[in-house]
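okay, here's the prediction I keep looking at, along with the sequence it came from:
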Amino acid sequence: MYFLEDMTLLLTVVVSCLILLTSYKHFWRKGNLPPGPTPLPILGNYLQLRGGDMTKSLLKLSEKYGEVFTVYLGFRPVIVVTGYKSVKEVYVDRGDDFLARGDVPSFDFHFKNYGIVFTSNMDRWRELRRFSLSTLRDFGLGKRSIEDRIHDEALCLVTELKKTKESFVKSRQYISKAACNVIFSIMFGHRHDYEDSELLDAISLMYTASAIVSSEWGQLYEIFPWFMRFIPGAHQKTFICMKKLLQFVEKRVQMNQKTLDENNPRDFVDAFLIKMEKEKNNPKSEFHLTNLVNSTLQIFFAGVDTISTTLTYSLLLLMKHPNVLAKVQKEIDKVIGRDRCPKIQDRNQMPFTEAVIHEIQRFIDLLPFGLPRKTTRDITYRGYSIPKNTNVYPLLSSVLKDPACFPYPTEFNPKNFLDENGKFKKNDAFMPLATGKRICMGEGLVRMELFVILVTILQSFNLRAPVALEDLVITPEISGLGNLPKLYKMAFIPR
């Protein structure tokens, strides 16, 4: 009995010493990284980052340590970069030095460095991005054909909203269906009926995964993945959701394989399958089933989540600011009217609406960290030595709310994008989905969907809040990798 207790104690001491030694060696190798708070063994800088809003914690640390500083997420050193000039240097001026994808443990566990969005393998990324951009353009991205598809989907959405008969409903449930169908038609060749169980399941799984990854549980997993993987908690549901989503895509791929006509590709999956066949004798080819499934899910997930969250937040902000909503609707009535569908070229005659849409994207700060990057080689940056494969967080939040770039950085105000004559004014610090070579591939699609769908909704409806305007909370309900709004119900009142 005593022998077993002694052995247990001895093993505990030995394991603890090994962990501490590993931690000490890791921190000792810090070298000439930028300054930052002193990390603790194992915990890193968790004590400075806890509280559920890592963005605020990092911005507070930047006040002490400057625009570029180092924090430790557990054992991992992360270089945090803040402010427009510094972030632009990472994304654009020295973009090739910071081009690799950084660690995102919540997604890396499933994707395992495959696919286009979450791979840090630069050869893989270049091959898949080149192919994906070309293929997405072939299937309408940036062309009139995709605009027509968005118009049709926006009209379907309006029809569904009319069926609510002015009752209070959760707007995201409807918006997500329209957003999902647009990207679904590109990736898989067709749309779904709004009550289709397959569509509803995919939307639910994506929202749940996104919300948990951005929650406090998700942030804990990002810091301590080696430990949290085995700890019960809400983050475990992310693994279930992602597994089901991968199975969903695998099923779609199998359906395409059975009906593939190499002379008549119908969608992104068909094009990838044809490319796979052409390169089947190349052992180093990146065009194989694993990259197909992972790339398809990553593009699909990003397309649905980005536009659904942004449009949901748009309606909330416009409910909160009825004077802004009224001015947008006045401009819509003047330029487009209430009968014809909005067209992308209408934006040139709608400076206030264009400013409002930009301000919505700036204010909601959809991806406050951006997506993490890694250095592609050993570099010297701002006088510091940063080794290859070091994680970097270009804090988009610090750019979108940089007082040096926006006159009203912390408030929702379309004047951030209007000149003294009321004309739309571009701003280089507007980078809601990052910028540079690794900018979101669907950035143009997002802008198109935002304009067409939002304007179509506002052509047809006024918005009614379920509570007094002063009780509408517009700060994010969940803030982590992404900012998600409180999901208010609202009523759509025909105009």
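Okay, I see it. Numbering: from 1, shown residues only.

going by C-alpha atoms from here, please, whenever you check contacts or count neighbours.
OK.

distance-wise, check the closest residue to Arg495 other than its chain neighbours relative to Pro494.
Closest residue in space to Arg495, ignoring its immediate chain neighbours: Phe461 at 5.1 Å, by Cα to Cα, 6 or more residues apart in numbering. Separation of Phe461 from Pro494 (Cα to Cα, to the nearest Å): 4 Å.

again, but for Lys244
Counting by Cα to Cα - Lys244 and Pro494 are separated by 38 Å.

with Asp346 instead?
The gap separating Asp346 from Pro494 is 23 Å, by Cα to Cα.

and Gln254, by the same measure?
43 Å.

between the two, who's got more neighbours?
Shown here are Gln254 and Pro494; by other Cα atoms under 10 Å, Pro494 has more neighbours (16 against 12).

who touches the more buried one in this structure?
By Cα atoms under 8 Å, 6 or more residues apart in numbering, the contact set of Pro494 is Lys162, Glu166, Ser460, Phe461, Asn462.

in strands, which of these fall?
If you go by DSSP state E, the contacts of Pro494 have Phe461, Asn462 in strands.

secondary structure class for Thr70?
Under DSSP: H, G, I helix; E, B strand; the rest coil, Thr70 falls in the strand class.

could you say what helices and strands the strand or helix carrying Cys17 packs with?
Per DSSP states H and E: Cys17 is located in helix 2-28. Packing contacts for helix 2-28, counted by 3 or more Cα pairs under 8 Å, 6 or more residues apart in numbering; DSSP states H and E, involve no helix or strand.

how about it: buried residues?
By neighbour count on 16 or more other Cα atoms under 10 Å, the buried set for helix 2-28 is Ser23, Phe27.

next secondary structure after that helix?
helix 46-49.

what helices or strands is the helix or strand that that following helix is followed by leaning on?
Once the chain leaves helix 46-49, the next helix or strand it forms, by DSSP H and E, is helix 54-65. Packing contacts for helix 54-65, counted by 3+ Cα pairs under 8 Å, 6+ apart, involve helix 46-49.

give me that answer again for 10 Å
Counting by 3 or more Cα pairs under 10 Å, 6 or more residues apart in numbering; DSSP states H and E, the packing neighbours recorded for helix 54-65 are helix 46-49, strand 68-73, strand 76-81, helix 396-400, strand 478-479.

and the angle from that helix to strand 76-81?
Put simply, helix 54-65 runs at 70 degrees to strand 76-81, going by axes from the mean of the first three to the mean of the last three Cα atoms, to 10 degrees.

any residues touching helix 54-65, and which ones?
For helix 54-65, contacts defined as Cα atoms under 10 Å, 6 or more residues apart in numbering pick out 34-37, 46, 48-51, 66-71, 80-83, 214, 216, 219, 368-369, 395-398, 479-482.

hmm, 7 Å instead?
Outside helix 54-65, the residues that touch it by Cα atoms under 7 Å, 6 or more residues apart in numbering are Pro35, Gly36, Gln48, Leu49, Pro368, Gly480.

and here is the other one:
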Amino acid sequence: MSALEDASATLTSSNATPVLAGVAALFLVAFASKRFSSPRDAKKEPPGPRPWPLLGNLLQLDLNWLDRGLCELAKCYGSVFTVYMGNKKVVVLAGYKAVKEALVGHAVEFGERYINPIFHDNSQGHGIIFANGDSWKELRRFALSTLRDFGMGKKLAQEKVLEECSHLIPILESHKGQPFDTTSSLSCATSNIICSIVYGNRFEYSDPRFTDMVQRTNESVRLSGSFQIQLYNMFPWLFRWVKHRQMFLSNRDKNMEAIGELLQQRKEKLDPQMCTGLVDCFFVRKQKQEEARVEQGYFNEHNMNFVVGNLFAAGTDTTATTLRWGLLLMAKYPQIQERVHEELSREVSSRLIDVEDRKNLPYTNAVIHEIQRFANITPMAIMHQTSEDITFQGYFIKKGTIVIPLLSSVLYDESEWETPNTFNPSHFLDKEGNFIKKDAFLPFSAGRRVCLGEGLARMELFLFFTSLLQHFRFTPPPGISKDELDLKPLVGFTLNPMPHRLCAIRRQ
């Protein structure tokens, strides 16, 4: 269904008459103001397609596949160009060189987060992911140092992942080689890693509070990238009533209630001399802040709830989604799967995987990196905005301008990858079969807003993926050939595989 057909379906309701009347009135206002037809500023601004009043460039883009449309526009307008999402001006950065130069070379100027209406509704600027200013700096610094203290990127985190593998593998074995949906088990497994660091303990897969939180988080990630929510983000005064917004906020409220209960349990057991997770450390900082009578401190209840919520959501969805893509691709390309297993058998045999094994597993390492590149789960990153006026690659960009670092254009950059549209582990191998790093490998973004948990995510992906392929062979369900497995993504805030089932055949 096209974007216009979706819009038509959305507006076909009892509310349609007043909505359409409002749209018509706004068209007249937009034409009268000549907002879009006025001459450009004397300073040279990024080029782009001419926008329509009110709608901007929506008629030239498919909101269901927005990153693809922007990649096509980059072919016409270059690596820095302007589009209008409704009446909101957006500068798009396309290709590895432009994205890296902006986010790393001009990290401060491009380092603020644009907080769109749905995420403002969600957190009102609290937490880490959708926050700016001194609060963001302080809380990110605290979260990063505390995550490191509790093992992020260290042996302690490896022990947590391998322990979780010991719980995940029996779950997969319980299906006895029959088809199953990988979503729940992988989401619970990856979520438990961040939970063990945040709360100091993991949860059983049968715990309904835990599994409900995971399910609601996954649903909210999907909803936040939906067509309805995109309409709301562009026209919040017109589409506050859309169903997906209400569902998103309902999920937020239920998860915040569950998080509140878990935080209260931690508070009752708090021993400042024996912190077992990030939550305990936050409580200690909060107490010290209160004792010092700091009036506008950042270690308060609202920020605590949303810091925990941010880490839970990020630690649940992205790694699990990448693993789901990985297993689907192994079923799609069994020859690659067998080559990975052969390398694991030769270098590791049946013992537990260790992160140090990575240097002896060049092909496996290349496959994992190619999964991340090909899956491209955050195609437009999370929107930035400029913190000050800047002239970038000869174009003037005003302070407060929304910026999209188009990661699709980086991970599929034809000048950086030999066969960008093909799943090809050779992208990360030299002629002798040694693993090689690629500068254009930016699945975690870059600069000040690079993924907070990149080190943990990289470790998780390696240990979960290798442990699963060490124990299982993944195949399509009976009656479905590998060629019938669909690699088309399911559109959301992150790109998930389409709903599917796989068989996990226990290796002897």
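Yep, that arrived. Note that the structure is a prediction, hence the values are computed from the model and not measured.

columns distance to Thr435 of structure 1 and neighbour count on top of the contacts of helix 54-65 of structure 1, output as CSV?
Shown next, in CSV, are the contacts of helix 54-65 of structure 1 (distance: Cα to Cα, whole Å; neighbours: other Cα atoms under 10 Å):
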residue, distance to Thr435 of structure 1, neighbour count
Pro35, 26, 15
Gly36, 26, 19
Gln48, 29, 16
Leu49, 26, 22
Pro368, 14, 25
Gly480, 20, 26
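
mind listing what Ala179 of structure 1 touches?
Ala179 of structure 1 touches Val304, Ile307, Ser308, counting by Cα under 7 Å, 6+ apart.

what's the counterpart of Lys423 of structure 1 in structure 2?
Using TM-score structural alignment, the partner of Lys423 of structure 1 in structure 2 is Asn434.

nope, Ser210 of structure 1 is what I meant
By TM-score structural alignment, Ser210 of structure 1 lines up with Val221.

in what helix or strand does its match lie?
Element membership of Val221 of structure 2, judged by DSSP H and E, is helix 208-224.

pull the residues that contact that helix.
187-188, 203, 205, 244, 248, 251, 255, 313, 317, 492-494.

just give me how far that helix sits from the chain centre.
Distance of helix 208-224 of structure 2 from the chain centroid (Cα atoms, centre = their mean, to the nearest Å) equals 14 Å.

same deal with stretch 474-482 of structure 2?
29 Å.

again with stretch 187-194 of structure 1
Centroid displacement of stretch 187-194 of structure 1 relative to its chain, using Cα atoms, centre = their mean, is 22 Å.

in it, what counts as buried?
For stretch 187-194 of structure 1, the neighbour count (16+ other Cα under 10 Å) marks Met187, Phe188, Gly189, Arg191, His192, Tyr194 as buried.

now, which of those residues sits nearest Phe430 of structure 1?
Lowest distance from Phe430 of structure 1 to the buried residues of stretch 187-194 of structure 1 (Cα to Cα) belongs to Met187, with 28.2 Å.

identify the residues contacting the aligned residue in structure 2 for that closest one.
Aligned by TM-score structural alignment, Met187 of structure 1 pairs with Val198 of structure 2. Shown in contact with Val198 of structure 2 (Cα under 7 Å, 6+ apart): Gly277, Leu278, Val279.

most neighbours among the residues you listed, which one?
In terms of neighbour count, Leu278 stands highest of the contacts of Val198 of structure 2 at 27 neighbours, by other Cα under 10 Å.

leaving out the residues flanking it, which one is nearest to the residue mapped onto it from structure 1?
Correspondence of Leu278 of structure 2 to structure 1, assessed by TM-score structural alignment: Phe268. Among residues not flanking Phe268 of structure 1 along the chain, Met187 sits closest, at 4.7 Å (Cα to Cα, 6+ apart).

how many other residues sit next to whatever residue of structure 1 lines up with Phe472 of structure 2?
Under the alignment (TM-score structural alignment), Phe472 of structure 2 pairs with Phe461 of structure 1. For Phe461 of structure 1, the neighbour count with other Cα under 10 Å is 19.

neighbours around the equivalent of Tyr384 of structure 1 over in structure 2, how many?
Mapped onto structure 2 by TM-score structural alignment, Tyr384 of structure 1 lines up with Tyr395. Residues within reach of Tyr395 of structure 2, counting by other Cα under 10 Å, total 15.

could you report the separation of Tyr395 of structure 2 from Glu45 of structure 2?
5 Å.

ditto for Ile436 of structure 2
Separation of Ile436 of structure 2 from Glu45 of structure 2 (Cα to Cα) stands at 38 Å.

more crowded one of the two?
Ranked by neighbour count (other Cα under 10 Å), Ile436 of structure 2 and Glu45 place Glu45 first, with 19 against 14.

give the aligned equivalent of that one in structure 1.
Residue pairing (TM-score structural alignment): Glu45 of structure 2 is matched to Leu33 of structure 1.

and for Leu61 of structure 2?
Aligned counterpart of Leu61 of structure 2 in structure 1: Leu49 (TM-score structural alignment).

are any of the contacts of Pro494 of structure 1 buried, and which?
Applying 16+ other Cα under 10 Å to the contacts of Pro494 of structure 1, the neighbour count classes Glu166, Ser460, Phe461, Asn462 as buried.

turn these into CSV, including distance to Phe75 of structure 1.
Below are the buried ones among the contacts of Pro494 of structure 1 laid out as CSV (distance: Cα to Cα, whole Å):
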residue, distance to Phe75 of structure 1
Glu166, 53
Ser460, 53
Phe461, 52
Asn462, 51
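
which parts of structure 2 are strands?
Under the criterion DSSP E, structure 2 contains strands at 80-85, 88-94, 112-113, 384-385, 390-392, 395-397, 402-406, 472-475, 489-490, 496-497, 503-506.

the residue opposite Gly297 of structure 2 in structure 1 once aligned and Val249 of structure 1, how far apart?
Under the alignment (TM-score structural alignment), Gly297 of structure 2 pairs with Ser285 in structure 1. Counting by Cα to Cα, the gap between Ser285 of structure 1 and Val249 of structure 1 amounts to 21 Å.
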